[in-house]
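Novice: Sequence and predicted structure, then a few things I'm wondering about:
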Amino acid sequence: MMKLYDNGVFLLNGTEILEDTGGVQAPLSKEEAAQQTMAYGILQEHNTSGNMENLQIKFDKLTSHDITFVGIIQTARASGLEKFPIPYVLTNCHNSLCAVGGTINEDDHMFGLTCAKKYGGVYVPPHQAVIHQYAREMLAGGGRMILGSDSHTRYGALGTMAMGEGGPELVKQLLNKTYDIKMPGVIGIYLDGEPMKGVGPQDVALAIIGATFGNGYVNNKVMEFVGPGVRKLSADFRIGVDVMTTETTCLSSIWTTDEKIREFYEIHGRSEDYKELNPGACAYYDGMVYVNLSEIKPMIAMPFHPSNVYTIEELNANLKDILHDVEQKALVSLGGAVDYSLQDKVVDGKLYVEQGIIAGCAGGGFENICAAADIIRGKNIGSGAFTFSVYPASTPVYMELVKNGAVADLIGAGTIVKTAFCGPCFGAGDTPANNALSIRHSTRNFPNREGSKLQSGQISSVALMDARSIAATAANQGFLTPATAMDVEYKGQKYHFDQSIYENRVFDSKGAADPSVEIQFGPNIKDWPAMSALPENLILKVVSEIHDPVTTTDELIPSGETSSYRSNPLGLAEFALSRKDPAYVGRAKEVQAAQKAIEADTCPLDALEELKPVMAVIQKDFPEVGRGNIGVGSTIFAVKPGDGSAREQAASCQKVLGGWANIANEYATKRYRSNLINWGMLPFLTEADHEALPFKNGDYLFIPQVRKVIEEKQTVVKAFVAGEGLQEIELKLGEMTDAEREIILKGCLINYYRG
């Protein structure tokens, strides 16, 4: 079903794989052939540096949603924004409901609308479309590049290289700056065969995630989909696989395009945006994943990660063992905070689930929902605990499903059909009951991402599946069933796009700014607090220590109802690490009091009594360190932080609480490390085993001449643990661009642009 090559490969004529095992005869050298990938060509066209080793990318378009666009625009305004220089689309698909906070959500929407008018952008009202569906329908184009402030910004199936990053990277584009990265590696994803009946895009995606996440095979690389199997997939199917590539931790994706993609653009009235893309006759890839589509079976990603995959057939045959394995993993993920068991889900030897959901950028596509309707037509979900909800990804998709009868089939079976909304994907809608298990065609199933609150003793969990098998389970009233077990006649209905739906509701400035428009603010929309430049010497207190194999951004700053405070930096920061380490905020604030004293030109030792013996130890060996040349802040340690969302709040919340650094064995994604840097936080690395760290939670670290370290472009940092004496340790910074070093020195991106 799946093979990962140990070496790079040459791909000849798009079909022949030639592994580079040494001495291999290929028509081109490795260096020449590497320039024949689709990714190389698109990156070259958008690179402004003149150097393909060190890229400076300018994107064609930008897109954000209502968890991120307020902070992005506020940051850009503080840095001198006058007009959006390229198309910038503000969608409203995350905080569409009034979950908490009164007028907060709609205040942010009105902020977005007035900013779109003032600066020349596009505003998509709530419930019209989820961010990525609107981008597919209205923004993507062959050979283009799009940057979005959401991690699932992936439009490779349509010939667009798209990347999801934290908001500060979009700020750079709004200020006519560039996205600076090393030339990424490119991994070929060779698709062969054809999916069996009942297998959907989520099944293929989960199989690929399961094969590549744990070993980091595609980490921060571009996935390039090639091979004869691509042509066997519809545009919707490809899109469904593509959007889930984020969960492999890749940087971006791109696919070969053909007549099916041309038809997609024609359906959406944009035939001029189609471009045929193929690798050259001899292309070199840094690795290759061979996928036999014919052998993929309905899959399920069990809690608490999209890579925790099994075939549904395998799970049903080994329920006791696999459920026990999930429970053991939960001991790590949940830290023993609550009792967690799935054993009660086994009823008469079958796995029973309480909820099914098809939603968002991954599940809410036209073909997925049509297939679900075909499966459940004439059946019903019963009157038990099981519930079934479907969220079409856009109003045009919803309208077509109404017209072709799919909505009637779903509702007739007991399904609730709702509007375009991302809530089920991040805990702002359809939160299950305590101890319930939900199956979802959505993007993530991290701990508590479905909306339960560990700190309140609540736990429910999510398994990811394809819409088809979710519908099959719904047809069996909650008992887990693969779609391949159902005898179904799939209608394969044709999609018709009604563009007038957007024309009637979406505000599109056509790039024309109107400076006379007054931005509408709500009382919760706050400016960023002032942030200090990097001091000459730095004292850090470790205020949280996380030893999970991977720490997600949802654990660093929980999603769900907390996102209603995303326009209030200090308000949102109160939720930082609240599900993983509830004591974090209090500890960080205690340390921050010392830095605030320094900024007020008063004595930090009076503000933080425990700092006195620490300073005494430091000054024994460094007598020159003291008033006027120190900064005091907090840091956290995590083994591998930053998997998941692109939300920059995972870093900015630490910063506004006085965080100066993270320490990690590695960073899960480039975007999280970039977020740290853009908020002026040092992205330290330690090679020490996480179970034998030279420091612990509560310890103070002293980093002498840290400013000089950054100015002189050093990568190895001498630091000390301040105990009874100073114990020297080594930290590393990894590669940083000149601009990133300057941002760190200035204290954050806002300061950097202010000069």
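Specialist: That came through, no problem.

Novice: CA only for contacts and neighbour counts going forward, please
Specialist: Fine.

Novice: Now for Phe695, how many residues are close by?
Specialist: 18 (other Cα atoms under 10 Å).

Novice: So for it, what's the nearest residue that isn't a sequence neighbour?
Specialist: Val721 (6.6 Å; Cα to Cα, 6 or more residues apart in numbering).

Novice: another one to put next to it:
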Amino acid sequence: MLNSKREGVYYKNGAFLPAREGPAAGLPAPEEAKKGTMAYAILSKHNTARGMEELAIRFDAMASHDITYVGIIQTARASGMTEFPVPYVLTNCHNSLCAVGGTINEDDHVFGLSAAKKYGGEFVPAHQSVIHSYMRERYAAPGKMILGSDSHTRYGAYGTMAIGEGGPELARQLLKKTYNIAYPKVIAIYLTGAPRPGVGPQDVALALVKATFQQGVVKNAVMEFFGPGVKSLSMDYRSGIDVMTTETTCLSSVWETDDTLRDHLTVLGRGDAYQRQAPAEGAYYDGVIEVALDRIEPMIALPFHPSNAYTIREFKANLDELLHQVDEDAVRQLGLKHRPASLREKIVDGKFRVDQGVIAGCSGGTYQNIVRAAQILDGHAIGSDEFWLSVYPTSQPVNLELTRKGYIASLMAAGASIRSCFCGPCFGAGDVPANGAFSIRHSTRNFPNREGSKPSDGQVSYVALMDARSIAATARNGGVLTGADELPEIPADPAVEPFAYDDTPYKARVYFGVGKPDPAQELVFGPNIADWPEQVALPENLLLTVCSAIYDPVTTTDELIPSGETSSYRSNPIKLSEFALSRKDPQYVPRAKQVLAVERLRRADPAAPEVRQALMGHDPAATGLGSLVMALKPGDGSAREQAASCQRVLGGAANLAAEYATKRYRSNVVNWGMLPFIAEGVKDWDIQPGDKLYIPSVRAAVDGGAEEIDATLIQHGAEKHVTLKLPGMTREERDIVLAGCLINYYAK
């Protein structure tokens, strides 16, 4: 099914040669041969640095949604932005329901429209489109680079290298700065064969995530898709695989282009944007993953990660064992004090019964997925028992075509609920399952309580990821888990899915203001929209108090700052910070606030008794107090900057980790003025809340380029020397931390 080689290879004559055989085949050295990759061609075109070792990228366009754009614009505005220098699309697909907090969500939308008018942007009103569908339809094209403040910013199937990052990186582009990274590894994803009927893009994607995530095979690399199997896949199918590459922790992705893409761009009215794109003969890759599409089966990713994937056949053969493992994972990962009812109780007569199905978002709600689901359900009823199904088309043009072709009618007749173009179920802002319920979803993630449950209130629900085809097959079977390949008749997925694109809904509602800024336009602020609180520069010495210690193998951004209703407060940094780690470590916020209160007192009155006691004899004029979060591998998942900014608002000065799960989370830590420490063997230090780290001369060390810094770990009154590391920290990153955050850095 998948074969991975974690060593350098050359691509020649449709085969891969080990790097050591390159000279005998007359191939150049790897440094020269890597120029033959599609990634190199695109990166070199967008690089403004002198060489290719350290890249300084400027993007062709950017996109944000209504959870992120207020903070980004506020950051850029505070740093001197006067207009959007690149096309910047503001979509409204996350806080669309406006169901929490009174007016605050719609206030953000009003702010977004006023910003698009003032600075020259494109504003897509709520319920018009999911952010990534809109960018595929309107902006993605071969050779382009797009930056988005959402981790699933992936348009590789269109030949575009797209990257999802935290808000500060978009603010940098708005300030005409660059995206700075070392040249990434490029991994070939070589596709052969064609998918079997009943096997959808989510099945391929889950198999790929399972094969790569745990071992970090493509971490921070570019995944480059090509091979004879590409021609068997429609554009929706390709995009469905591509968007899930985020779950492998890769940096970006790009696909070879062909007539299928050319014809699709023509349907979208952008045929002139097409260009051929493919690897050159002799191109060098840092590894290769060969994917035999015809050997992939319908898959299911069990809670609580997309990599926890099995074939549906394997899952059904081992129900008791695998569901027991999910039970154990729930107790451990959710920190439950009382064990909930076992999922094994959902096994009835040897069959597993689920409670809910959802087909939604940038991965699930595409035209081809919904057409297949409608065909599978046509003439069949979901039934009136516990199971129910929701379908969210990904954009209004898609919804319009599904309606005209009768597929929406078929789904409604089967008992499915048709919803608007909205991302909500993907992050807990729509279709939250009942307590104890098990939901199967064609969406992007199934992290702990991302679906909206609150374990601290005794609520536990579960999400498994599946393809729309198998979700429809399960719905047809009344909620009994069923793979699409088990149906007596299985509709196949053609390489070209007939589709007529009508963008009339956009022409009727979207504000197209790119390149037309109006400085006289006033920004419209709702009462919840607040400026970032002032942050202070890095002090000479630092005494850190551990306010949370997380020993899970991976900590997601959803755990650092929960999604769902919390998202409504994202335009108010102080209010939002109250939710930091609230579902993972409810005592984190009060601990951090206590440290911050003393630090503020230190700055106002260094001689105060509380200050001298907290500083343990260190100089109050030169020693700052800050809080620290220790997690073994933080930052998997969302690009949301608030996972870091909330810590900073609460007085956070550093993170300490064995490694960072993603480049984007580490960047968020740095851009918000916190030190991204790592340490060897930190798991064995047995750090607990209340422990302290004293770091003398930290400012001088950071300013001087030190990659190792001596510190003292203080636990239970005992002191121990430890070494903290800052590997690969650039000069600019150091200056940002020295200044206190990105806003301060640009203000200087």
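Specialist: Yes, it's here. This one's a predicted model, so the numbers in the text were calculated from it and none came from an experiment.

Novice: And the TM-score between them?
Specialist: Overlay of the two chains. TM-score (TM-score structural alignment, normalised by the length of structure 2): 0.98; 742 aligned residues with a Cα RMSD of 1.3 Å.

Novice: quick one on the thing from earlier: what does the residue nearest to Phe695 of structure 1 correspond to in structure 2?
Specialist: Val721 of structure 1 maps onto Leu713 in structure 2 when the alignment is built from TM-score structural alignment.

Novice: sorry, back to before: I'd say the residue nearest to Phe695 of structure 1 and Gly698 touch.
Specialist: No. Judged on Cα atoms under 8 Å, Val721 of structure 1 makes no contact with Gly698 at a distance of 10.8 Å.

Novice: Mind checking which of the two has more residues around it?
Specialist: Counting neighbours by other Cα under 10 Å for Val721 of structure 1 and for Gly698 shows that Val721 has the greater number, 23 against 14.

Novice: Return the residues in contact with the more buried one.
Specialist: Counting by Cα atoms under 8 Å, 6 or more residues apart in numbering, Val721 of structure 1 makes contact with Pro694, Phe695, Asp699, Tyr700, Leu701, Phe702, Gln727, Glu728, Ile729.

Novice: Drop anything exposed from these.
Specialist: Pro694, Phe695, Tyr700, Leu701, Phe702, Ile729 (16 or more other Cα atoms under 10 Å).

Novice: hang on, Leu170 of structure 2 in a strand?
Specialist: No. Residue state for Leu170 of structure 2 (DSSP: H, G, I helix; E, B strand; the rest coil) corresponds to helix; a strand is not indicated.

Novice: quick revisit: which one among the buried ones among the contacts of Val721 of structure 1 gets closest to Cys361 of structure 1?
Specialist: Phe695 (42.2 Å; Cα to Cα).

Novice: Point me to the helix or strand that includes the counterpart of the closest one in structure 2.
Specialist: Aligned by TM-score structural alignment, Phe695 of structure 1 pairs with Ile687 of structure 2. Per DSSP states H and E, Ile687 of structure 2 falls between elements, in no helix or strand.

Novice: Correct me if wrong: Ile687 of structure 2 contacts Ser548.
Specialist: No. The pair Ile687 of structure 2 / Ser548 is not scored as a contact, 9.1 Å apart, by Cα under 8 Å.

Novice: And what about Pro432 of structure 1, helix, strand or coil?
Specialist: coil.

Novice: What sits closest to it if chain neighbours are left out?
Specialist: That would be Ser460: by Cα to Cα, 6+ apart, it lies 6.4 Å from Pro432 of structure 1.

Novice: and if you look at Gly363 of structure 1?
Specialist: His441 (4.8 Å).

Novice: I'd like to know how many residues surround the alignment partner in structure 2 of that neighbour.
Specialist: His441 of structure 1 maps onto His442 in structure 2, with residues paired by TM-score structural alignment. The burial count assigned to His442 of structure 2 is 30, neighbours taken as other Cα under 10 Å.

Novice: Check the spacing between His442 of structure 2 and Lys692 of structure 2 real quick.
Specialist: 44 Å (Cα to Cα, to the nearest Å).
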